[in-house]
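Visitor: what's the 3D shape of this:
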Amino acid sequence: MEGDQAASANAARKEETQARQRSTIGFPYADLNTAVDLANAIHDHVGSGDCDDDQLAAWTNQSVKSSGFRTQIYAARMFGVLEGEGSRHRLSELGRSIVDPNRAREARAKSFQMVPLYKAIFDGHRGGVIPPTAALEREMVGLGVAEKQKERARQVFERAAEQAGYFEHGRNRLVMPGIAQGPSREDENPQEELHGGGNGSGGGGGGKEPPIDPIIAGLLARLPKSGDVWPIAERKLWLQLLEGSFQLIYKDAPAKLSPPPGDADYRKEHGMPPNPEAKGSIFD
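Guide: Just a heads-up that it's a prediction; the model follows:
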């Protein structure tokens, strides 16, 4: 009887210990670069198609049965780079961005915050500094990382933060990387937009139309859309600005000179046609 009770107590303690060692918040055991490696392998071989474990392991020179390969798969899905069911894998929308050099920086920054643990730490220290190593590990435990996993969780977290660009302003603070927005098509060539692509389809042998003055283009850009409310006072002001722009941009025609005195008689005497510019001549 006592032996059974002791065995039950030992089993309960073992179960309690295992429960304490089980993490309750998601985080990967492999860093962001390993996830990107898998994404690049899929992109290079099947593009937006899917593949199975055997193919992906072969493409990355790994054994499909190795724990390292399974760890990479788990990390890639945790970072939001891969998706699929069972042993089938394909790039997610974020994964397609992360293999694109023009979008990789932004995609890496987003992937970092796909991890629940990393998102919690980022939100908790936004605008401040993150604590030193020991304190950071204690914080991770408080967020749900198992005690025995805290060191590895911190190490992978720091590597991933570096790879995602969050340590660009120092390793003691997490700063969302700045993403430079590329120029839009309108910004690259506003005159082309105004002229319907600049193909000159209305005539002229397909050549480009002359560019509109920036002042006029700016006023045209301020026109409301059809059907929008546009008060009369604002319409008048817009027309006044347009008229003033015309005076600034365009020149008046040169004044025409009147024919010299006696010009009509001279032309008549020598059998010349009348001067079309003359007014009130004897030929009128």
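
Visitor: C-alpha only now, for contacts and for neighbours.
Guide: Noted.

Visitor: What sits closest to G26 if chain neighbours are left out?
Guide: Of all residues not flanking G26 in the chain, P116 sits nearest, at 5.5 Å (C-alpha to C-alpha, 6 or more residues apart in numbering).

Visitor: Surely that neighbour and S23 touch.
Guide: No - under the criterion of C-alpha atoms under 8 Å, P116 makes no contact with S23, lying 12.0 Å away.

Visitor: Next one: the residue nearest the centre of the chain from M114, what distance?
Guide: Centroid check for the chain by C-alpha atoms, centre = their mean gives Q181 as the closest residue, at 5.8 Å. With distances taken as C-alpha to C-alpha, to the nearest Å, Q181 is found 22 Å from M114.

Visitor: what's near enough to touch F122?
Guide: 113, 174 (C-alpha atoms under 8 Å, 6 or more residues apart in numbering).

Visitor: another one to check against the first:
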Amino acid sequence: MAGNDNGAAAGAQTAEEKKRFRSEIEFPYTDLESAVEVAKTINVKAGSSCDVEELAAWMGQSATGGTFRTRIGAAKMFGLIEGAQGRVTLTPLGHDVLDNSGVAPGARVSAFLNVELFNAMYEQFKARTLPPPPAIERQVVELGVSPKQKDRARQTFMKSAQYAGFIDSATGRFVKPGIVQREESAPEKREEEKRRDGGNDGNEPPGLHPFVQGLLKELPKAGDVWPEEKRKLWLDTAASIFKMIYRDAPSTSDGMPWSGKE
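Guide: Sure, this is the predicted structure:
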């Protein structure tokens, strides 16, 4: 009977030990840069999606090997890929992190914060200088990382933070990097400028009243024939438009137009 009790106690202790060595918060076993390389391989070789076995071959690894599975798991945790039925596919974030138009830095920030542990560390230390490695390891254990895995968690956290730009080079503080917005394309800029200028196509100075713009468009080119009667009509029309859209200067007490000077 005593032997059974000892066996039960041993079994309970083993279960407790296993629990101690299992992390209760998610973190990748490889860093963000390594995960981006996975996304890049998919993009270069297949565009957006490929079989797991193909990806492993392109990376020179075994599809059932621990190293390959670790890198795939990290890329999924960062939100760069998703997998189903033996295939892996780039997510929109996975495409953005490879974009050369200025989107990639912001995508790296999002990928870093997708990791539960890294996001918790950001909330804990944002705008502060990160503590020494032993203190970081104590913190990740408090957040739920197994003591047995604290060193690995610290390393992937620090490497990923550096790669995503969270460590300010000037102050050493742990801060979210500023992200430059995507530049508008030239056609978009021209359309915006056109709207601001009242819709003119660039041939008239900006800020002109639409009636004046229309009036200017009626002017013939220099050297063209312009009969005197039509010139008079244009000038009369201009006078009417100017009277409608502009104000006269207020008169002074002596009836003279006010000059605007004291």
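
Visitor: Kindly provide the TM-score of these chains.
Guide: Here the superposed chains carry a TM-score of 0.72, computed using TM-score structural alignment, normalised by the length of the second structure; 210 aligned residues with a C-alpha RMSD of 2.7 Å.

Visitor: Give me the contacts around stretch 132-144 of the first structure.
Guide: 23-25, 117, 120, 130, 147, 150-151, 154, 172.

Visitor: wait, which of these is closest to L219 of the first structure?
Guide: A120 (47.8 Å; C-alpha to C-alpha).

Visitor: so which helix or strand takes in that closest one?
Guide: helix 116-124 (DSSP states H and E).

Visitor: tell me the contacts of F118 of the second structure?
Guide: 27, 112, 157.

Visitor: Nearest to K232 of the second structure among these?
Guide: Distance ranking of those against K232 of the second structure, using C-alpha to C-alpha, places F112 first at 71.2 Å.

Visitor: In a strand, that closest one, correct?
Guide: No - in this structure, F112 of the second structure is helix, not part of a strand, as judged by DSSP: H, G, I helix; E, B strand; the rest coil.

Visitor: Give me the aligned partner of it over in the first structure.
Guide: Aligned counterpart of F112 of the second structure in the first structure: F112 (TM-score structural alignment).

Visitor: hmm, back to that, in PyMOL, how would I select the buried members of the contacts of F118 of the second structure?
Guide: Only the buried entries of the contacts of F118 of the second structure go into this PyMOL selection, using 16 or more other C-alpha atoms under 10 Å:
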select buried, resi 27+112+157
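
Visitor: now the first structure: which of the contacts of F118 of the second structure match?
Guide: Using both residues aligned by TM-score structural alignment, their matches' C-alpha atoms under 8 Å, the first structure keeps these contacts from the contacts of F118 of the second structure: 27, 112, 157.

Visitor: Those into CSV, with extra columns for distance to N6 of the second structure?
Guide: Listed next are those as CSV, based on distance: C-alpha to C-alpha, whole Å:
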residue, distance to N6 of the second structure
F27, 36
F112, 47
F157, 41
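
Visitor: follow-up on the earlier one: tell me which of the contacts of F118 of the second structure is nearest to H95 of the second structure?
Guide: Taking C-alpha to C-alpha as the measure, F112 is the one of these closest to H95 of the second structure, at 15.2 Å.

Visitor: my guess is that closest one meets M121, correct?
Guide: No - using C-alpha under 8 Å, F112 of the second structure is not in contact with M121; the gap is 10.8 Å.

Visitor: want to throw the contacts of stretch 132-144 of the first structure into TSV with distance to I42 of the first structure, secondary structure and neighbour count?
Guide: Listed next are these as TSV, based on distance: C-alpha to C-alpha, whole Å; DSSP: H, G, I helix; E, B strand; the rest coil; neighbours: other C-alpha atoms under 10 Å:
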residue	distance to I42 of the first structure	secondary structure	neighbour count
S23	30	coil	19
T24	31	coil	14
I25	28	coil	16
L117	27	helix	21
A120	30	helix	14
I130	35	coil	17
E147	35	helix	16
K150	31	helix	19
E151	31	helix	19
R154	28	helix	20
N172	35	coil	12
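
Visitor: nearest to E193 of the first structure, of these?
Guide: A120 (44.8 Å).

Visitor: how big's the offset between the longest helix that the first structure contains and the second structure?
Guide: Assignment by DSSP state H gives helix 2-21 as the longest helix of the first structure. Here helix 2-21 of the first structure, set against the second structure after superposition, deviates by a mean of 1.0 Å using mean C-alpha distance after the TM-score superposition for the first structure.

Visitor: Residues in contact with that helix: which ones?
Guide: With C-alpha under 8 Å, 6+ apart, helix 2-21 of the first structure has contacts from 146-149.

Visitor: rerun at 7 Å
Guide: 146-148 (C-alpha atoms under 7 Å, 6 or more residues apart in numbering).

Visitor: Which parts of the stretch 51-200 of the second structure are helices?
Guide: 52-58, 66-77, 92-96, 104-114, 116-125, 133-142, 150-164, 186-196 (DSSP state H, counting those that start in this stretch).

Visitor: which bit of the first structure covers stretch 54-61 of the second structure?
Guide: Against the first structure, stretch 54-61 of the second structure falls on residues 55-62 (TM-score structural alignment).

Visitor: quick one: buried residues of that stretch?
Guide: Quick answer for stretch 55-62 of the first structure (16+ other C-alpha under 10 Å): 55-57.

Visitor: ok, now stretch 202-219 of the second structure?
Guide: Applying 16+ other C-alpha under 10 Å to stretch 202-219 of the second structure flags 206, 213 as buried.

Visitor: G84 of the first structure: which of the contacts of stretch 132-144 of the first structure is nearest?
Guide: I25 (21.6 Å).

Visitor: What lines up with that closest one in the second structure?
Guide: Checking TM-score structural alignment: I25 of the first structure goes with I25.

Visitor: dump the residue contacts of that match.
Guide: I25 of the second structure neighbours (C-alpha under 7 Å, 6+ apart): 116-117, 144-145.

Visitor: Could you look up the SS state of C50 of the second structure?
Guide: strand.

Visitor: Next up, the contacts around it.
Guide: 42, 87-89.

Visitor: Can you flag the buried ones in those?
Guide: Applying 16+ other C-alpha under 10 Å to the contacts of C50 of the second structure flags 42, 88-89 as buried.

Visitor: Redo those as CSV? Include distance to G11 of the second structure.
Guide: CSV is the format used below for these (distance: C-alpha to C-alpha, whole Å):
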residue, distance to G11 of the second structure
I42, 45
V88, 39
T89, 42
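
Visitor: Restricted to strands, list the residues you listed.
Guide: 88-89 (DSSP state E).

Visitor: count of residues packed around A8 of the second structure?
Guide: Neighbour count for A8 of the second structure, taken as other C-alpha atoms under 10 Å: 12.

Visitor: In the first structure, what residue corresponds to it?
Guide: Taking TM-score structural alignment for the superposition, A8 of the second structure sits opposite S8 in the first structure.

Visitor: What is the nearest of the buried residues of stretch 55-62 of the first structure to D37 of the first structure?
Guide: Distances from D37 of the first structure to the buried residues of stretch 55-62 of the first structure, taken by C-alpha to C-alpha, are shortest for L56, at 10.5 Å.
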